[in-house]
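1. got a predicted structure here, sequence first:
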Amino acid sequence: MPLALLALAVGAFAIGTAEFVIMGLLPEVADGLGVDISSAGYLISAYALGVVVGAPLLTAAATRLPRKSVLILFMGLFALGNLGTVLSPTYEAVFASRVVAGLPHGAFFGAGALAAAQMAGPARQGRAVARMFLGLTVANVVGVPVGTLLGQELGWRAAFLVVTAIAALAAAGIAAFVPRLPRAGTGRLLSEVRALGRPQVVLGLLAGVFGFAGVFAVYSYISPMVTELAGIPERGVTVVLALFGIGMTLGSLVAGPLSDRALRPTVYGSMAALTVLLLAFTYTVHNPWTAMASVVALGAIGFGVTTPLQLLVMNKAGSAPTMASAANHSAFNLANAGGAWVGGLGISAGLGLTSPAALGAALTLVGLAIALTAGALDRRNARTRRPQETTTDSTEPAATGTQQHPDTEEP
């Protein structure tokens, strides 16, 4: 299993690098394609559009396919999309290639999280999913800074050529080391769609949208915040971004075991701590040392939200988890876009550069309220069914083909 998880993590590393490296290469991309910075910025939106649309569509198309084959196909499509970015001669072609590269993002993470949990078994699901996501966090520490430097020195297309090679390596690793897994769930599209509409799944997705939006309300504007408020020089922004990635990595290592031990409390604690941190950030950002420490904490606590929510949504989908697992990544990308939009509204309204942190705290607080509501509904339904000794849902296999987490019994 370690080599199988490593192959999945390498795929996550490639995806994380491709998603964020373009942010550091916008001037080079704009010059190379003969467009302005704002037009180059739309290429980021193109990728996000692909993620949101592709997660449910590709997952639906691949419902009946073996999970190992699906992972290879998704990573192959991702590699082709990035190769298209390297070879595309015009802005319009690059835009289309970014949409294609984004299509398998959420679907790969959704299928990969289920595969990791299946391989690990019920007692270590959180650790396995967190280890896969570790590739995404390491991408922010290593992949994005190195890719940015490579793109600045050799041309921006070189960064995406390297991403293509890493994606091909990940596909080969999955083919070699990931075992053939029994299909988790019914394999029927209608069942997957119905599971996606379960109240607890919907609440889990909404909690992710609002709970994680607070992170990107700040992260989207971290460069002007730390340079203008903390007095960190522009050349130090790369270090700040790397610190955020280090925090994400630490959060990934801690969130897995905590999720295995107590899933819902981990969700509550992460969101509550994130709310407090974002409020504190409005003060700590005025000093370079406290600002950098807060950025590490932002990455760690923010990522502490993602792993337990991923497991929660997977388990709440019962015997049809694939669509819900992929949709969770669409939810996180909506959080990225929504958080950046809300943070920008505060700045545009003249509320100052600390306003994204305050608004982000409000968003996360809404996410916490949704998560608490979902937990209360769970407890109420548990009390209702306890005298009956059995329910229809209690006979369903868990999201990963194993026993459900005790903190997330299906109502």
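-> Received it, and whenever you're ready, just let me know what you need.
2. C-alpha only now, for contacts and for neighbours.
-> Will do.
3. in whichever strand or helix holds G339, which of the residues would be classed as buried?
-> Using DSSP states H and E, G339 sits within helix 322-348. Buried residues in helix 322-348, counting neighbours by 16 or more other C-alpha atoms under 10 Å, are found at 322-344, 346.
4. and stretch 256-275, by the same measure?
-> Buried, per 16+ other C-alpha under 10 Å, within stretch 256-275: 256-261, 263-268, 270-275.
5. and it, how far from the chain's centre?
-> Distance of stretch 256-275 from the chain centroid (C-alpha atoms, centre = their mean, to the nearest Å) equals 16 Å.
6. ditto for stretch 51-61
-> 15 Å.
7. tell me which residues of that stretch come out buried.
-> Here stretch 51-61 shows V51, V52, V53, G54, A55, P56, L57, L58, T59, A60 as buried, counting by 16+ other C-alpha under 10 Å.
8. so which of these are in helices?
-> V51, V52, V53, G54, A55, P56, L57, L58, T59, A60 (DSSP state H).
9. tell me the SS of A184?
-> coil (DSSP: H, G, I helix; E, B strand; the rest coil).
10. what is the burial count for it?
-> 22 (other C-alpha atoms under 10 Å).
11. where do the strands of the stretch 301-411 of the chain begin and end?
-> Per DSSP state E, counting those that start in this stretch, the stretch 301-411 of the chain carries no strands over any range.
12. so where do the helices sit in it?
-> 322-348, 355-385 (DSSP state H, counting those that start in this stretch).
13. swap in the stretch 101-250 of the chain?
-> Using DSSP H, counting those that start in this stretch, helices in the stretch 101-250 of the chain cover 125-138, 144-154, 156-177, 189-196, 199-219, 222-228, 237-261.
14. next up, a second structure to put side by side with the first:
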Amino acid sequence: MRLSLFSLMLVVFGLTTGEFVIAGILPDVAAGLSVSIPSAGLLVSAYALGMIVGGPVVTVLTAHVARKPLIVCLILVAVAGNLGSAVAPGYVLVLLSRFVSGLVVATFFAVGIAIAVSLAQEGKQGAAVAKLTLGLNLGIVLGTPLGTFVGHNLGWRATFAAVAAIPLIALPLVLRFVPAQPAATTGSAFGELRVFGNPALRWAILLTAVGNLGVVTVFVYITPLLTGLSGFGAESVPWLLLIYGAGAIAGNFLGGWLADKALLRSVAALLAVLAGVLAAFWALGSSRPAALVLTFVLGLLAFAIIPGMQTRVVTTAGAAPTLAVAVNASGFQLASAFAGWLGGWVIEDGPGLGSLYLVGAGLTVAGLGIALLALRRERRSSTASSAAVSSSASTKASAGSPPE
């Protein structure tokens, strides 16, 4: 199990680096392609749009493919997409390559989580998901700053070439250690869509999309925020991203542990604290020492919410966890796509760069509201189920039958 999760985690690390490294090299990409920073920010939206489309579509179309050969094909497509970003001569082709790279990510992540959950002991699913999503954190703590360093010194195209190399290196490990598993379904692939009739699953996916929107909006533009508002030099950005990623690793394991203890309650509490930290960044971010501390805490909270959200989707999806997790990943990327546009609008046509922190805090509060509503629905459902069981036991007792 450990080697299987490690090989999958390494692929996730590469895919995540490809997704987030754009935040560290955004000015370089904009200059290299002769476009504005908000236009370069749309490269984030293109990748996200690929995941939004690819999540449900690719997952449904490949539902009858055995999991191991499926993830091998997904890795090869991701490698090709990132190589395309490295060699594309113009802005439009880079956008297209980013879209192709994103198409397979949600399905890979969904299949990886399904494998992790299937190998985990009962009651340890949150911890297993956290081990896999450690690749997300390493993509931030190592991949993004290293990719930023490469981009600053060798050019942003070298960054995308390096991103393509990571999953390619991981491929032999996947072939060796990931166990063969059957396809996600043996019935109608489109029949799995019935799982979305479950209101609890729809609330879980909505929570992912809205709950992450605020912090993602801030992260997309974290380089101009830290250099423009906090006064750090461009050479400090890789180290600041390293601090953010260190917080993300700590938050990942904290979130997995909390998810196994109290799933929805922990997500709600973490969202409340995250909103407060974003507001504190707006108030104190001009101070470098405060910005350093808040960067770490922001990374911690941004990734502490992920294991609980993913586990919630898996536990409410029933017989179709792969499709549900893929759609959930698409929900996250819908937030990323909107965040790229929203942040650009706030900077150019709205109240300005500094207000991004407050916008992020407000959006996170909206996510908190959804978490609280979902928790309230769960408690009502639990109370109704307990009442039904008690009523059934009382009826049997009064009829002279022992309760079950």
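-> Cool, got the structure. Because the structure is predicted, anything quoted here is derived from the model rather than measured.
15. picking up where we left off before, and the ones in helices among the buried residues of stretch 51-61 of the first structure, which is closest to V94 of the first structure?
-> The closest of those to V94 of the first structure turns out to be V51 (C-alpha to C-alpha; 16.0 Å).
16. show me what contacts the equivalent of that closest one over in the second structure?
-> In the second structure, the residue matched to V51 of the first structure (TM-score structural alignment) is M51. With contact taken as C-alpha atoms under 8 Å, 6 or more residues apart in numbering, M51 of the second structure is in contact with F99, G102, L103, V104, V105, A106, A329, S330, Q333.
17. CSV for the residues you listed, including distance to R157 of the second structure?
-> Formatted as CSV, the contacts of M51 of the second structure follow (distance: C-alpha to C-alpha, whole Å):
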residue, distance to R157 of the second structure
F99, 16
G102, 17
L103, 20
V104, 21
V105, 21
A106, 24
A329, 27
S330, 26
Q333, 23
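18. rewinding a little: closest one to V202 of the first structure out of the ones in helices among the buried residues of stretch 51-61 of the first structure, please.
-> For those, the nearest to V202 of the first structure is P56 (14.3 Å; C-alpha to C-alpha).
19. the residue lying closest to G247 of the second structure once chain neighbours are set aside: neighbouring residues, count only.
-> In this structure, G247 of the second structure finds its nearest non-sequential neighbour in L300, 4.1 Å apart by C-alpha to C-alpha, 6 or more residues apart in numbering. Per other C-alpha under 10 Å, the neighbour tally for L300 of the second structure reads 27.
20. now swap in the one 5 residues further on and tell me
-> When counting by other C-alpha under 10 Å, one arrives at 29 neighbours for I305 of the second structure.
21. how close does it get to L240 of the second structure?
-> I305 of the second structure sits 21 Å away from L240 of the second structure, going by C-alpha to C-alpha, to the nearest Å.
22. ok, V195 of the second structure - contacts?
-> Per C-alpha under 8 Å, 6+ apart, neighbours of V195 of the second structure: L201, A317, G318, A319, A320, A324.
23. among these, which two are most distant?
-> Applying C-alpha to C-alpha across the contacts of V195 of the second structure, the maximum distance is between L201 and A319, 12.1 Å.
24. between those two, who's got more neighbours?
-> The residue with more neighbours, out of L201 of the second structure and A319, is L201; 22 against 15, by other C-alpha under 10 Å.
25. got the contact list for the closest residue to that one other than its chain neighbours?
-> Among residues not flanking L201 of the second structure along the chain, T316 sits closest, at 5.3 Å (C-alpha to C-alpha, 6+ apart). Taking C-alpha under 8 Å, 6+ apart, we find T316 of the second structure in contact with N198, A200, L201.
26. in stretch 150-157 of the first structure, what's buried?
-> Buried residues in stretch 150-157 of the first structure, counting neighbours by 16+ other C-alpha under 10 Å, are found at L150, G151, Q152, G155, W156, R157.
27. which among the helices of the stretch 101-250 of the first structure is found nearest to A7 of the first structure?
-> helix 156-177 (5.0 Å).
28. same for the closest one, what does it pack against?
-> helix 2-21, helix 67-87, helix 144-154 (3 or more C-alpha pairs under 8 Å, 6 or more residues apart in numbering; DSSP states H and E).
29. tell me which residues in the longest one are buried?
-> The neighbour-count check on helix 67-87 of the first structure (16+ other C-alpha under 10 Å) flags 67-68, 70-86 as buried.
30. next: the first one.
-> Counting neighbours by 16+ other C-alpha under 10 Å, one finds that the buried residues in helix 2-21 of the first structure are 4-21.
31. got a list of contacts for it?
-> Contacts for helix 2-21 of the first structure (C-alpha under 8 Å, 6+ apart): 44, 47, 75, 78, 82, 105, 109, 112, 116, 128, 131-140, 143-145, 147-148, 159-160, 163-164, 166-167, 169-171, 173-174, 177-179.
32. just the longest one next, same as before
-> The list of residues contacting helix 67-87 of the first structure from outside it, by C-alpha under 8 Å, 6+ apart, reads 11, 15, 18, 62, 93-94, 97-105, 107-108, 111-112, 115, 157-158, 160-161, 163-165, 167-168, 170-172, 174-175, 178-181, 183.
33. among those, the buried ones, what's the PyMOL command?
-> The PyMOL selection below is limited to those of the contacts of helix 67-87 of the first structure classed as buried (16+ other C-alpha under 10 Å):
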select buried, resi 11+15+18+62+94+97+98+99+100+101+102+103+104+105+107+108+111+112+115+157+158+160+161+163+164+167+168+170+171+174+175+178+183
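34. return the residues in contact with N336 of the first structure.
-> With C-alpha under 8 Å, 6+ apart, N336 of the first structure has these contacts: F212, A213, F216, A217.
35. tell me which of these persist in the second structure.
-> Counting by both residues aligned by TM-score structural alignment, their matches' C-alpha atoms under 8 Å, the contacts of N336 of the first structure that remain in contact in the second structure are A213, F216, A217.
36. G350 of the first structure: how many residues sit nearby?
-> Here the number of neighbours of G350 of the first structure (other C-alpha under 10 Å) works out to 9.
37. having no further points to raise, I will conclude here.
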